[in-house]
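K.L.:
Give me the fold of what follows.
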Amino acid sequence: MKIGIDRIGFATTNKYLDLDELANARGVDPNKFKIGIGQNKMAVADMTEDIVTLAINSTLEYLDDVDLAKLGLLIVGTESGIDQSKSASLFVKEALNLPNEIRTFEVKEACFGATAGLMMARDYVRAHPNHTAIVIGSDIARYGLNTSGEVTQGAGAVSMFIAQEPKIIAFEEGHASYSEDINDFWRPNNFKTALVDGKYSTEIYLKFFQKTFDAYLNQNKLTADDFTAITYHLPFTKMGLKANRLAVAEASEDSKARLEENFEYSTKYGREVGNLYTGSLYLSFLSLLENAGANLQAGKRIGFFSYGSGAMGEFFAGELVSGYEQYLNKELHQQMLSERTKLSVAEYENVFTETLKDLPEDIELSSDVTAGKYYFAGQNGFARNYKIKK
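P.N.:
Have a look, this model is predicted:
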C-alpha cells in the first residue's frame, strides 16, 4: 500500500519586511543577510494572525477536494502554541467544519513537530486504509528586536493531506532517526521569544543530518546519486546549504550538479517568508515542486531531512507520483506572496512589539487580511474567537 501526500497547501502572513532595509537599520551590510544567511524577506504576523489562522488558511486551499467522510485524523505540529492545554487543532477543526468523529491533537518538539505528526498520520492510514489524515505545520518564529536571531524570524503554515495512493508523493518504507538532550534552542514558559545559540545549533543540525543521512543510505543500500533532490528543514537558507554540501560530497559530478540546482529551487519560498519552524521542511518541498519544472520527473526519489532543536532529527524519502504537477497551486502561492503589504522597519517594530503584549480578558480585533481568509478576532473571557474576513 502506497501512502503519502495527496494535497498540499501553504499560507503566510499579510505583511512582510524587506531584509535589505532591516540590514541598513541595524548597521549591517545587506549581503550578510542576503548571502551570508540566505534570506530576502521576512513574513511579519500582526495581532490578528496566529498559528490557528495560518493553519486554517493553508488547509482551505485544498479542502474542497477532500472527502470529509473518510477523514479520521487532524494533527497540528507547532512550537507557537496559543494555549497551554487546548490544542490549536480544535480551533482549526471548528473553523473548517470537520467531522466531530475525527481524532485531533497538537504535537510539540521544536521544528520536528510536523514530521512527528506526519509519521503518525502515515501509520494511521496504514492501519485504517479507508481513512485519511491532515497534518499541519504552523508557526510564528520570534527572537526579538535587535537580537542575533532577528533576521531568521518568519511565519506561515503548510498543510498536508495524507492518503493511500497519493497524488503527489508516496513515502518509501523506513526512516532514520537520531535524538539527544541538547540546549541549542529553547523557549521557557515565561518567554514569548526563543533563546538560541546559533553557532551551536548549526553544528548540531549538521551532525544530526550526517548521522540520519548515512544511516538511511546504509539501511537502503543507497548513495546520494540515487536522489533527484534532497529537501531540508530551512530556518534560513544557509543552514540547509551546508547540509547539502555534506550530502553531495561523494556524489558523481552529474548528481552533485543536479542536487545543488534542485536545492536552490527548494529555497525560493523560504527566502521570501523566513522561518516557519515546523513548516519549513515542507515549504522547502513545496518550493521544489513548484519551481524545479522539468528537473523533477515522476518516479524520482526525493529526500527529506527534518530537524527540531533540543534535539530530534529524521531522514526519510518518497517517490514522486505521475501527474503530481496538476495538484499544485503555484500561481496562487505566487499571487499570495506578491500581494503582501510591505512594512517599513519602524512599522515592523511596532507590529512586533504589539504582538508580545498580553491581551485583556475581553477584546475585539479587526483585521486587514485578504477577504476570504480567517483571522483572530479577539477573545471573550480569555476564550479565543476566529472569524472569516468578509
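K.L.:
When you work out contacts or count neighbours from here on, use the C-alpha atoms and nothing else.
P.N.:
OK.
K.L.:
The helix or strand hosting Ile140 - contacts with which helices or strands?
P.N.:
Here Ile140, judged by DSSP states H and E, is contained in strand 132-141. Contacts defined by 3 or more CA pairs under 8 Å, 6 or more residues apart in numbering; DSSP states H and E place strand 132-141 against helix 51-60, strand 71-77, helix 113-127, strand 154-164.
K.L.:
what's the angle between it and strand 71-77?
P.N.:
20 degrees (axes from the mean of the first three to the mean of the last three CA atoms, to 10 degrees).
K.L.:
Now do strand 132-141 and helix 51-60, the angle between them.
P.N.:
Going by the same axes, to 10 degrees, strand 132-141 makes 140 degrees with helix 51-60.
K.L.:
please give me the structure for this one as well, since I'd like to look at both together:
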Amino acid sequence: HVDNSVKAKLEPFLNLSGDESYQNRDLEKIAQQVSKQFYDEKVKPSTLIPKQVGNMYTASLYAALASVIHNKHSTLVDQRIVMFSYGSGLASTMFSLKLNGGQHPFSLSHIASVLNVVEKLEARHEFSPEKFIETMQLMEHRYGAKDFETSKDTSLLSPGTFYLTHVDSMYRRFYAKKGAAISVAGKAAGLSANILANGH
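P.N.:
Have a look, this model is predicted:
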C-alpha cells in the first residue's frame, strides 16, 4: 500500500535476503523516510509522556495511552487503539481498545482534563544527580527493612497524595494522605485523621 515514488525508493533493496535487510543501514534510513507520515499520524501522539519521563516499564504503555488521550481526545470517539508492549524476554502483549464518547465523568474530554498532562509535566521539580543518588541509596537501605520512619516533608506532594509514614516492627506499613480531612463517619469510628494502616 505505497505509492510509486515510495516504490522507486525501495526498489534498490528488492534483492536483499531477509538477513541482509535486517542489517542494511541504507534500507533502514529509507524505511524511516517513507514511513514518517504514518508514524507521525499513528504513533507520535503517544510519545509525549514517554519522551518527557523516560522508561517506566509497565507504566510506559499507559503513559502512551494518556498521551494519546491528551493529544487527540476530540477525535478518538469510535476509534480503535492498538496497545502493544514487550519485555526483555520472550513475552509480549497486544490488545486493542475501542473508545466511545462516554458520559461524565467518563467522557474522553473529562479524562483529558483530569489527566492535565502538560501542566503536570511542567510542575515537575528538578534535582541534582547527587540528590537523586542519595534518594536511591536511601531506598536501597530501606528495602525490606522494618522499624523506621520516613521524612514527613510533603512540600513536593500534590494535595490528596498518599505517602508512607513508617513501617513498624511487624512490617506493617502506615500511610497518610496530604491535605485530607477525616470524614464525620471516620470521627465517629474513632479513626485518627489522615492515617491509614496497610491501606485501611
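K.L.:
Would you mind reporting the TM-score between them?
P.N.:
The TM-score (TM-score structural alignment, normalised by the length of structure 2) is 0.59; 139 aligned residues with a CA RMSD of 2.8 Å.
K.L.:
Trace the strand holding Ile140 of structure 1 over to structure 2 and give me the residue numbers.
P.N.:
With TM-score structural alignment applied, strand 132-141 of structure 1 matches no range in structure 2.
K.L.:
what span of structure 2 lines up against stretch 332-351 of structure 1?
P.N.:
Going by TM-score structural alignment: stretch 332-351 of structure 1 matches residues 116-135.
K.L.:
residue ranges of the helices in structure 1, please?
P.N.:
For structure 1, the helices defined by DSSP state H occupy 19-25, 30-31, 51-60, 88-96, 113-127, 198-220, 237-247, 253-273, 280-291, 330-338, 345-355.
K.L.:
which helices and strands sit right next to the second one?
P.N.:
On a contact count with 3+ CA pairs under 8 Å, 6+ apart, helix 30-31 of structure 1 meets helix 19-25.
K.L.:
Can you tell me what sits against stretch 229-249 of structure 1?
P.N.:
The contact list for stretch 229-249 of structure 1 (CA atoms under 8 Å, 6 or more residues apart in numbering) reads 36-39, 152, 202, 206, 209-210, 213, 224, 255-256, 258-260, 262-263, 266-267, 270-271, 274-277, 280-282, 284-285, 288, 301-307.
K.L.:
rewinding a little: which positions in the match of stretch 332-351 of structure 1 come out as buried?
P.N.:
Across stretch 116-135 of structure 2, burial judged by 16 or more other CA atoms under 10 Å covers Val117.
K.L.:
Run through who's touching that stretch.
P.N.:
By CA under 8 Å, 6+ apart, stretch 116-135 of structure 2 touches 49, 52, 66-67, 70, 156.
K.L.:
Name all residues that make contact with the residue most central in space within structure 2.
P.N.:
The residue lying closest to the centre of structure 2 (CA atoms, centre = their mean) is Ala63, at 2.8 Å. Ala63 of structure 2 sits next to 46, 49-50 when contact means CA under 8 Å, 6+ apart.
K.L.:
Show me which of those are buried.
P.N.:
Looks like the contacts of Ala63 of structure 2 have 46, 49-50 buried, using 16+ other CA under 10 Å.
K.L.:
circling back to that earlier point, could you find the counterpart of the residue nearest to the centre of structure 2 in structure 1?
P.N.:
Match for Ala63 of structure 2 (TM-score structural alignment): Leu283.
K.L.:
What of Lys98 of structure 2?
P.N.:
So, by TM-score structural alignment, Lys98 of structure 2 is matched to Glu319.
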